[in-house]
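Student: Quick check, what structure comes out for this input:
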Amino acid sequence: MTEFQQPLSLGYHTDLAVRFHEGGSCEVLELADLGPVVRVATPSNPTFWWGNFLLMPRPPRVGELPAWLAAFRQAHPQARHVTFGLDTTDGEGGAQQEFVDAGFSLHRDTVLTTSQTVPPRTLNTDLNFRPLDATQDADWQAALGLRMAVNAADPEPHEAAGYQTFAARKLDAARAAQHRGRGAVFGAFGPTGQMYSGLGVFSADGAHRAGGVTRYQNVETHPETRSLGLAGTLVHRAGEWARTHLNAQTLVIVADPAYHAQRLYERAGFRPTEIQTAWERPPQEERSATESGSNPDSGRQAEP
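Tutor: From the prediction side, this is the model:
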């Protein structure tokens, strides 16, 4: 087995670091004609598309699709989805028509970075912005309630019971990572303990990156409290916390360029740095406990 090397892509470098903090694993598979492929697995959450995928070392070439499908099935034999990340920075998708004809969709998200966030023009002071308490179940139940509300308001929501199981597993993993000092989940709390906005911020340092790399995760706001400056305030507060508690020098966030979240992040001081590219094919059955067809950390509201 080839020694694991950190990805070239800053987006996937930080993705893999967070997956590791959440209990996932990364290993390099030397596959004939395909090169060194990174297998990412999250046994505690098998329906997590982007916790169970293969990272391609380069864009796929014409005629390689059968080999890539066989490699994925060997690496993730129980998975109903098929997901490939591309360890590139320019958005090149490779043999696009071949993958599209096989039912895949190509996603290109923007990787944004900053050394320090700036506060929004209107800093929200009505709610309590703080890290969740890793020892208090009530905080994490509030976070789960927020995720369920966001899912229910989505134009194409996931089936509620299955999604609740999936979201609870994700929060359990984040809670464990926070307990180990790897980062924190933040919330905007009302006076009765309801959580109206949330995000995660976790260390993503690695041997082949300079220290202080930190990744935002799962920025979301309750559908009834949007446009109140909650997400912008939370992004700034969490960034300041990360600079103090995680020695953050490079803050990383990923956004869907077609969604308004990227503009919010740019107002907070982030600037586009790379393009993160992915191929994905959902299960043929109706969506349930799996993620949506998108990276959950890209700013789309369909997943945490």
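
Student: hey, let's count contacts and neighbours off CA atoms from now on
Tutor: Noted.

Student: Run through the helices of the stretch 51-200 of the chain in chain order.
Tutor: Using DSSP state H, counting those that start in this stretch, the helices of the stretch 51-200 of the chain run over residues 65-75, 96-101, 137-153, 160-179.

Student: With adjacent residues omitted, what lies nearest to residue 30?
Tutor: residue 36 (4.6 Å; C-alpha to C-alpha, 6 or more residues apart in numbering).

Student: That neighbour is in what secondary structure piece?
Tutor: Using DSSP states H and E, residue 36 sits in strand 35-41.

Student: which residues touch that strand?
Tutor: Under the criterion C-alpha atoms under 8 Å, 6 or more residues apart in numbering, residues 2, 4, 16, 24-31, 51-57, 75-76 lie in contact with strand 35-41.

Student: I'd say residue 205 and residue 213 touch.
Tutor: Yes. The pair residue 205 / residue 213 is scored as a contact, 5.2 Å apart, by C-alpha atoms under 8 Å.

Student: For these two, indicate the residue with more neighbours.
Tutor: Between residue 205 and residue 213, residue 213 has the larger neighbour count (other C-alpha atoms under 10 Å), namely 24 against 20.

Student: which residues does the more buried one contact?
Tutor: By C-alpha under 8 Å, 6+ apart, the contact set of residue 213 is 14, 203-205, 248-252.

Student: Apply 6 Å and report the result again.
Tutor: Shown in contact with residue 213 (C-alpha atoms under 6 Å, 6 or more residues apart in numbering): 204-205, 248, 250.

Student: Nearest to residue 115 among these?
Tutor: residue 250 (4.8 Å; C-alpha to C-alpha).

Student: wait, that closest one sits on residue 112?
Tutor: No. Counting by C-alpha atoms under 6 Å, residue 250 does not reach residue 112; the two are 10.0 Å apart.

Student: in this structure, which spans are strands?
Tutor: Using DSSP state E, the strands of the chain run over 25-31, 35-41, 53-56, 82-86, 105-114, 128-131, 183-189, 195-203, 213-221, 250-255, 271-281.

Student: Mind listing what's buried along the second one?
Tutor: In other words, strand 35-41. 36-41 (16 or more other C-alpha atoms under 10 Å).

Student: for residue 185, what are its contacts?
Tutor: 131-132, 199-200.

Student: Nearest to residue 219 among those?
Tutor: Distances from residue 219 to the contacts of residue 185, taken by C-alpha to C-alpha, are shortest for residue 199, at 4.4 Å.

Student: Can you tell me how far that closest one is from residue 225?
Tutor: Using C-alpha to C-alpha, to the nearest Å, residue 199 is found at 15 Å from residue 225.

Student: And this one, please, so the two structures can be compared:
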Amino acid sequence: MHLRSLGYRTDLIFARSRGRVTDLGEAVAVANPHSPSHYFGNLLIFRRPPQPGDLPHWETLFARHIGQPPETPHRLFGWDVPAEGKADWTQFLRAGYHLEENVVMAAPRLRPPPQPNTRAEYRPLADTDEEWAQALGNQIASREDGYDEDRYRRFKEGQLRGLREMCRAGQGFWYGAFLDGRLVADLGVFSDGEGLLRYQSVGTDPAYRRQGLCGSLTFFAGEHARAHFGAERLVIVADEHYVAKRVYSSVGFQDAERQQLLLHVSR
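Tutor: You can find the predicted model right below:
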């Protein structure tokens, strides 16, 4: 099973650990029975962009290999990039789908941020319930607007449980920035075992933003993980219009490719 996209190739680090990945030939099916409502844990990645007439076939494949409401309350389609051919998603948009666009950024190694925060302590989390509870609290506090706190907490509890197991298995590290012993920023970095490292769930407590913590932690974690795994390339996925993209650029990440997906959420 080979995907060209750095974004999807590194997405499979988590999909293989927490769910199942199936090569259907025309697409790769990613499914997580433990979290069927998690968008990026349950999707189809096609070998080519959407074309007129694809909608009914793609939806049938999703229902057959991923799931359907009420257990799986969404449908999510991506396509391997860079891919030949022009995408035509007109039919999907008319059917109520929303186009999601992200930028995949990469770097062989990182440089220190222009304004580092030297007050904080940066290190991998200890494998203790106390420190992982702090990470959970920070992930919830730093969530984007529009997410219900209780539902987001349940999702993050399950996600971090799986990520902690991956850390225990030697697949990556979870890092924190600590001020006076309190975790105020956190993120994960995980290896695909073939030279790629992928960042996951970068979050900074809103009360501690604009203090250089995110850039400093991103730099520290990348260099620590790169040295540990002997990796050749670091990968991170960002919203094109989100302020964090500028932070990632400041430590050496550069745009590598664009990732487009079509999402439909059942009401």
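
Student: Buried ones only from the contacts of strand 35-41 of the first structure, please, as a ChimeraX command.
Tutor: Selection of buried members from those for ChimeraX, criterion 16+ other C-alpha under 10 Å:
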select :16,24,25,26,27,28,29,51,52,53,54,55,56,57,75,76
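
Student: Adding distance to residue 83 of the first structure, write the contacts of residue 213 of the first structure out as a markdown table.
Tutor: Conversion of the contacts of residue 213 of the first structure to a markdown table gives the following (distance: C-alpha to C-alpha, whole Å):
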| residue | distance to residue 83 of the first structure |
| --- | --- |
| 204 | 22 |
| 205 | 24 |
| 248 | 30 |
| 250 | 27 |
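
Student: who wins for neighbours among these?
Tutor: residue 204 (29 neighbours).

Student: With adjacent residues omitted, what lies nearest to the residue of the first structure sitting at the aligned position of residue 261 of the second structure?
Tutor: Under the alignment (TM-score structural alignment), residue 261 of the second structure pairs with residue 278 in the first structure. Distances taken as C-alpha to C-alpha, 6+ apart put residue 85 closest to residue 278 of the first structure, at 4.5 Å, once the chain neighbours are dropped.

Student: Quick check, the one you found in contact with residue 276.
Tutor: No. Using C-alpha under 6 Å, residue 85 of the first structure is not in contact with residue 276; the gap is 8.2 Å.

Student: Looking at the two, which one has more neighbours?
Tutor: residue 276 (27 against 23).

Student: any idea how far the nearest residue to the more buried one once chain neighbours are set aside is from residue 278 of the first structure?
Tutor: Excluding the flanking residues, the one nearest residue 276 of the first structure by C-alpha to C-alpha, 6+ apart is residue 109, at 5.1 Å. Distance of residue 109 of the first structure to residue 278 of the first structure, given as C-alpha to C-alpha: 9 Å.

Student: what about those two, which has more around it?
Tutor: Higher neighbour count among residue 109 of the first structure and residue 278: residue 278, with 26 against 23, using other C-alpha under 10 Å.

Student: Mind telling me what residue 170 of the second structure corresponds to in the first structure?
Tutor: In the first structure, residue 170 of the second structure lands on residue 181 (TM-score structural alignment).

Student: what's the distance between that match and residue 43 of the first structure?
Tutor: 22 Å.

Student: Could you do residue 284 of the first structure as well?
Tutor: The gap separating residue 284 of the first structure from residue 43 of the first structure is 22 Å, by C-alpha to C-alpha.

Student: more crowded one of the two?
Tutor: residue 43 (13 against 9).

Student: What is the equivalent residue in the second structure for the more buried one?
Tutor: Per TM-score structural alignment, residue 43 of the first structure is aligned with residue 33.

Student: List the contacts of its match.
Tutor: Contacts of residue 33 of the second structure by C-alpha under 6 Å, 6+ apart: none found.

Student: Name the surrounding residues that touch stretch 53-73 of the first structure.
Tutor: Residues outside stretch 53-73 of the first structure that contact it (C-alpha under 6 Å, 6+ apart) are 37-40, 83-87, 93-95.

Student: same deal with stretch 212-228 of the second structure?
Tutor: 113, 115-117, 247.

Student: Any of those buried? List them.
Tutor: 113, 116-117, 247.

Student: how close does the alignment partner in the second structure of residue 73 of the first structure sit to residue 42 of the second structure?
Tutor: Mapped onto the second structure by TM-score structural alignment, residue 73 of the first structure lines up with residue 63. Going from residue 63 of the second structure to residue 42 of the second structure by C-alpha to C-alpha gives 11 Å.

Student: just residue 138 of the second structure next, same as before
Tutor: Look at residue 138 of the second structure and residue 42 of the second structure: by C-alpha to C-alpha, they are 25 Å apart.

Student: Repeat that for residue 249 of the second structure.
Tutor: Counting by C-alpha to C-alpha - residue 249 of the second structure and residue 42 of the second structure are separated by 29 Å.

Student: ok, now residue 214 of the second structure?
Tutor: Distance from residue 214 of the second structure to residue 42 of the second structure, by C-alpha to C-alpha: 29 Å.

Student: what do you get for residue 15 of the second structure?
Tutor: Remark: distance between residue 15 of the second structure and residue 42 of the second structure (C-alpha to C-alpha) = 9 Å.

Student: now do residue 55 of the second structure
Tutor: 17 Å.

Student: and if you look at residue 125 of the second structure?
Tutor: Taking C-alpha to C-alpha, one finds residue 125 of the second structure at 28 Å from residue 42 of the second structure.

Student: which residues touch residue 173 of the second structure?
Tutor: 167, 188-189 are the contacts of residue 173 of the second structure under C-alpha under 6 Å, 6+ apart.

Student: Show the buried residues in these.
Tutor: Buried among the contacts of residue 173 of the second structure (16+ other C-alpha under 10 Å): 167, 188-189.

Student: What is the nearest of those residues to residue 242 of the second structure?
Tutor: Among those, and counting by C-alpha to C-alpha, the member closest to residue 242 of the second structure is residue 188, at 19.0 Å.

Student: In this structure that closest one contacts residue 197, no?
Tutor: No. When contacts are counted by C-alpha under 6 Å, residue 188 of the second structure is not listed as touching residue 197 (10.0 Å).

Student: The second structure: matching residues for stretch 225-237 of the first structure?
Tutor: Mapped onto the second structure using TM-score structural alignment, stretch 225-237 of the first structure spans residues 208-220.
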